[in-house]
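> have a look at this prediction, sequence included:
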Amino acid sequence: MPRPREPSSIFSKRLKQARQDAGLSQKELGILAGLDPFVASTRINRYEQDVHATDQATAKRLAKALGVPLAYLYADNERLARMIRAFSALDATEQERLLKEIEPVNKPSA
């Protein structure tokens, strides 16, 4: 029996992780993202297995359904992905406060 193929793209890995974190089945996620219920599970499975790539509009709907920023699904660095997710969970005031702390004081001139 062949082993299941591991997803190779960042998007595939992050999509699966975010879906599992949200406690959703592949079918539930697909339906929440507006996919036809009859193909929702198969489509999400193929995205997670990196068999098919999503278009930008579908990726946005998936991110929205998962409650994660679209950038999270494409972040190619684990720390950056965690930062994107944590930052998006903050309210606007906290985001601004954090940005002031981490942005350089003396920005290089162009």
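Yep, it's here.
> all contacts plus neighbour counts: C-alpha atoms, from now on.
Noted.
> in this structure residue 16 contacts residue 48, no?
Yes. Assessed by CA atoms under 8 Å, residue 16 is found in contact with residue 48 at 5.7 Å.
> putting a second one here so we can go through both:
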Amino acid sequence: MTNPIPVRLKSARKAAGYTQQQLGMALGMEPNTASARMNQYEKGKHTPDYQTMKRIADELGVPVAYFYCDDDLLAELICALGKMDSQKQKEMLELIKKKSE
């Protein structure tokens, strides 16, 4: 099984319009190392710990679960649901439960 984090990180970063250096700096990394660190995450050489992934997710506006999901369709569903308010999420959950019966 391939680690989904590198691919999802690169995709979410690009969708949010960040360069590697900009994202790293937004997370508080030093400007001269931010790009290299983010590149290592996106290449899969290093994997950020959960707290770092949570900060990245918050910065990029995606649920942290998106990075750990190894199914592309489910990952997109997680992103879509993450953009809804809690009431809409509850409505969607009920709809999904009804459809899966």
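Yep, it's here. Since this is a predicted model, take the numbers as computed values, not measurements.
> what's the TM-score here?
The TM-score (TM-score structural alignment, normalised by the length of structure 2) is 0.90; 99 aligned residues with a CA RMSD of 1.6 Å.
> hang on, the earlier thing: which of residue 16 and residue 48 of structure 1 has more neighbours?
residue 48 (26 against 21; other CA atoms under 10 Å).
> residues contacting the more buried one?
Contacts for residue 48 of structure 1 (CA atoms under 8 Å, 6 or more residues apart in numbering) come out as 7, 11, 12, 13, 15, 16.
> grab the longest helix from structure 1 for me.
Secondary structure of structure 1 read by DSSP state H shows that its longest helix is helix 10-22.
> who's in contact with stretch 87-101 of structure 2?
Contacts to stretch 87-101 of structure 2, defined as CA under 8 Å, 6+ apart, come from residues residue 81.
> any idea how far that stretch is from the middle of the chain?
Its chain's C-alpha centre and that of stretch 87-101 of structure 2 lie 23 Å apart, by CA atoms, centre = their mean, to the nearest Å.
> and stretch 61-74 of structure 1, by the same measure?
Per CA atoms, centre = their mean, the displacement of stretch 61-74 of structure 1 from the mean C-alpha position of its chain is 4 Å.
> now check structure 2 for the residue matching residue 60 of structure 1.
Aligned by TM-score structural alignment, residue 60 of structure 1 pairs with residue 54 of structure 2.
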